[in-house]
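Trainee: predicted model and sequence follow; I will ask about them next.
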Amino acid sequence: MVFADYGARWKLMRKLASVHLLGARALADWACVRRDEAKRLVRGMAEAAAAGREVVIPEVLVCALANIVGQITVSKRDMIVSLLTGAGLFNISDFVPALARLDLQGVQAKLRRIHNKFDELITKLLAEHAATAGDRAGRPDFVDRLRAAIGVDDEDGETITEVNIKGLIFDMFTAGTDTSSIIVEWAMTEMLRNPSVMARAQEEMDRVVGRGRLLQESDIPNLPYLQAVCKEAMRLHPSTPLSLPHFSFDECDVDIPGADGYRVPANTRLLINIYAIGRDPSAWEEPERFMPERFMPGGGAERVDPLGNYFELIPFGAGRRICAGKLAGMVFVQYFLGTLVHAFEWRVPGGGEEKIDMSETFGLALPKAVPLRALVTPRLEPAAYA
């Protein structure tokens, strides 16, 4: 679905994903899964704290999110990370299409190997899933609903195939794990470098949630500063800095009020620099500064949301090809960041918050080059971790 051409088949896959997995109703059905996984994450981190062990933030987050998306263990993460890094590597063929067949840098060969490995995994997963269909009688999951749609034509005469199902599962694992964990890791990094932001977020959660239980998704609407922190992290550190490549089949003109606009030739590959948009000094005051207050009342950007309605902040893209998982992404980021900040006190080993490595690894996604490691201390009542 992510890389499919716009058309009837793409519309069908997007509809199925939205209705059964990524829409508001489907997300509500998922809530208990996210809650249980958040509890397991917090308990594991509390055990690490008791043993004096460091927590590697991206590792615990990817494990939790992968378990939510499909109960795939962290040992499979190498395929997700390799794909997201490899898909965004500089490839001379992207800029000189005539060289594509030569694959001078071996990028295409590497991605084919990763794809084949993932295809084998999903094929095995689907076979095991089919063998246990009777266990889910009356409570079909996402794959059950997709299988039920095979051979059934929609209003455009399109139907879904086994290959399409594999593609959708592939999209869910790649788009639903590392991208969300990257934002949470960057947000935690910025909060450690800005203790006043961490303190204000924890004060808000203590006031709204208290210290007798873990944060719940139903608390998030009452936590505007947490929401502002997430928006600011998405502005400064978008998980896909150049969005996904787009392609123009026909020549078109893009009008820009007050500017010359663009003429895009047919058969052109297009990249949108989301990273630069989020740091544009004409749109943002002190754009290089991590300042969640800009999204609070009176901050100047309190009405701006990251869901494609304001072009100065488009971490999920915009228009009809906006990320289908934008609502799920917001839930993941807000819920897991809030849970971690609320449940623990944080410090960098050696007390070097101001020396945290802020370098990035460029790819389709933009993770930290050096994973964030931290020591945590439980800050809630003991019963909250039970």
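Mentor: On my side now, so go ahead. Numbers count the residues shown, from 1 in each chain.
Trainee: from here on, just use CA atoms for contacts and neighbour counts.
Mentor: Fine.
Trainee: beyond the helix or strand containing residue 233, next helix or strand please.
Mentor: Element membership for residue 233 (DSSP states H and E) is helix 224-236. Where DSSP H and E defines the elements, the next helix or strand beyond helix 224-236 is strand 246-248.
Trainee: still on that earlier bit, and the helix holding residue 233, how far from the chain's centre?
Mentor: The chain centroid and the centroid of helix 224-236 are separated by 14 Å under CA atoms, centre = their mean, to the nearest Å.
Trainee: show me where the stretch 201-350 of the chain has its strands.
Mentor: With strands called from DSSP state E, counting those that start in this stretch, the stretch 201-350 of the chain shows them at 246-248, 252-254, 262-264, 268-270, 344-347.
Trainee: presented hereafter is structure B, for comparison with structure A:
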Amino acid sequence: MEAAYSWVVIALTLLAALAFLSTFRRRALTFPAGPKPWPIIGNLNLIGPLPHQSLHKLSQKYGQIMQLKFGSFPVVVAASAEMAKQFLQTHDHIFASRPQTAAGKHTTYNYLNLTWAPYGPYWRQGRKLYLSELFSSKRLESYQYIRVEEYRAFISRLYALSGKPIVLKEHLSRVTLSIISRTVLGKKYFNFLDLQGYVKRMKALKKKFDRFHDHVFDEHKANRKGNLKDFVPKDMVDLLLQMADDPNLDVKLNYDSVRGFTQDLIAGGTDTSATTVEWAMSELMKRPDLIKKATEEIDRVVGRQRWVEEKDIPQLPYIDAIMKETMRKHPVAVLLAPHLALEDCTVAGFDIRKGTRVFINTWSIGRDPSVWDKPEEFRPERFLDKAFDVKGQHFELLPFGSGRRMCPGYSLGVKMIKSSLANMLHGFNWKLPAHMKPEHISMDEVFMDWQP
């Protein structure tokens, strides 16, 4: 009896010791520094209308990796190239998923698009389809005629307005949406897709967007009817519908999958290109000397007898530098879409718990004085002697993200931005209205939705 009692005492002692060690371990965890959260709201009281700027100011106090709480959710923010590399390359497999939200569930067809799909077989298959089919070099080349036709129409519209003040944003949005609409949907649907504000409002207008999808898909199905075996896809929706009929896919695509991917393709390609070119022109209008350098390069490479073609772009390093400098100073995705920690891990000596949401502040990275000399100045020349690309390998510049979750359509975006910018500078002499001075150009920011 005494022996049995002794074993009970020993067992209880061991359990107490294990509990103590477990508690000690939890207390020994080292989390990134950050502001103390309030009950219920966490640190949301510190986030203003421009979240990236609020987080930038906080990171200057707490460091290039910091932890906050948004409501009850733990959040880690990376504000340097090195920290971005830790999350997007070194530990990419751990942070390859996305957080799920109530809003996301209802606006992305239960996460059946590529941007917000959780990491797993469905996402991997979608990524493969995007890279091997929708955005392959051969596929993008086959759509080049669309880009040529729409840029010619764009230039013609601008020419008709020569000598008059114009709102450039409207024209950039129109040409970008025209290209994306024809590439993805096969034709322009301006009766459904109003030019200004469509992408921002489509999430709030889910029923209207569903009707739009039904209309588009019905037209495409009618074109394919009775000719499935020999049918040649003419646009990306044709491709997606064809893939949905493929019985050999590892993960079956359904009607909502096609809806989700289509929504991704339209939303992801429309605002990014137009906004980048608008920012570039805003900066250039303040610096006529930069416009002169760009036009001299174009004249030297292309001449004055024809428009800039996509084949000319690799020979225009200054246009490339203007694009990259714009992406550095005015990233469209000021905060990359949040990543989700799939398991507990250690990053740069700090403990990150499973379920933590991670944000990469590209706005902060582009203003890091340890990387960029005089970061508040617009200086395209800085990229003439820096071998930075936008393919996610240089973490100082991440306009399209990096790693597994990098935007798969980045190559199309780059083509559109450079072609728009080069032809606008090549075809026209740009001046501010007589009553306007360079310092009057508004450089105010508006927070936009996250990109991958």
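Mentor: Noted; the coordinates are in hand. Given the structure is predicted, the values throughout are model-derived calculations rather than measurements.
Trainee: on that earlier part again, of the strands of the stretch 201-350 of the first structure, which stretch is the most buried?
Mentor: Mean neighbour count (mean count of other CA atoms under 10 Å) peaks for strand 344-347 among these, with a mean of 18.
Trainee: show where whichever helix or strand comes after it falls in the second structure, residue numbers please.
Mentor: Following strand 344-347 of the first structure in sequence order, the next helix or strand is strand 373-378 (DSSP H and E). Counting by TM-score structural alignment, strand 373-378 of the first structure pairs with no residue of the second structure.
Trainee: ok, back up a step: if we compare the strands of the stretch 201-350 of the first structure, which one ends up closest to residue 311 of the first structure?
Mentor: Residue 311 of the first structure lies closest to strand 252-254 among the strands of the stretch 201-350 of the first structure, at 14.2 Å (CA to CA).
Trainee: so which elements touch the closest one?
Mentor: Contact partners of strand 252-254 of the first structure among helices and strands, from 3 or more CA pairs under 8 Å, 6 or more residues apart in numbering; DSSP states H and E: strand 262-264.
Trainee: who touches stretch 72-81 of the first structure?
Mentor: For stretch 72-81 of the first structure, contacts defined as CA atoms under 8 Å, 6 or more residues apart in numbering pick out 59, 62-63, 66-67, 114, 117-118, 173-174, 178.
Trainee: swap in 6 Å and give it another go.
Mentor: Here stretch 72-81 of the first structure makes contact (CA atoms under 6 Å, 6 or more residues apart in numbering) with 63, 66, 174.
Trainee: where does stretch 236-247 of the first structure end up in the second structure?
Mentor: Under TM-score structural alignment, stretch 236-247 of the first structure corresponds to residues 329-340 of the second structure.
Trainee: ends of that stretch, how far apart?
Mentor: 27 Å (CA to CA, to the nearest Å).
Trainee: could you do stretch 330-342 of the second structure as well?
Mentor: Length of stretch 330-342 of the second structure, first residue to last, CA to CA: 31 Å.
Trainee: same deal with stretch 116-130 of the second structure?
Mentor: 15 Å.
Trainee: now it: buried residues?
Mentor: Of all the residues in stretch 116-130 of the second structure, those buried under the rule 16 or more other CA atoms under 10 Å are 116-119, 122-127, 129-130.
Trainee: likewise for stretch 243-253 of the second structure?
Mentor: Using 16+ other CA under 10 Å as the burial criterion, the residues of stretch 243-253 of the second structure that qualify are 243-244, 253.
Trainee: any idea how far apart the tips of that stretch sit?
Mentor: End-to-end distance for stretch 243-253 of the second structure, by CA to CA: 7 Å.
Trainee: distance of the nearest residue in space to residue 375 of the first structure that is not next to it in sequence from residue 357 of the first structure?
Mentor: Distances taken as CA to CA, 6 or more residues apart in numbering place residue 54 nearest to residue 375 of the first structure, at 5.0 Å, with adjacent residues excluded. Shown here: residue 54 of the first structure relative to residue 357 of the first structure, a distance of 17 Å by CA to CA.
Trainee: the two - which one has more neighbours?
Mentor: Neighbour totals were compared for residue 54 of the first structure and residue 357, and residue 54 leads with 17 against 14 (other CA atoms under 10 Å).
Trainee: correct me if wrong: the more buried one contacts residue 377.
Mentor: No - at 10.7 Å, residue 54 of the first structure does not count as touching residue 377 under the criterion of CA atoms under 6 Å.
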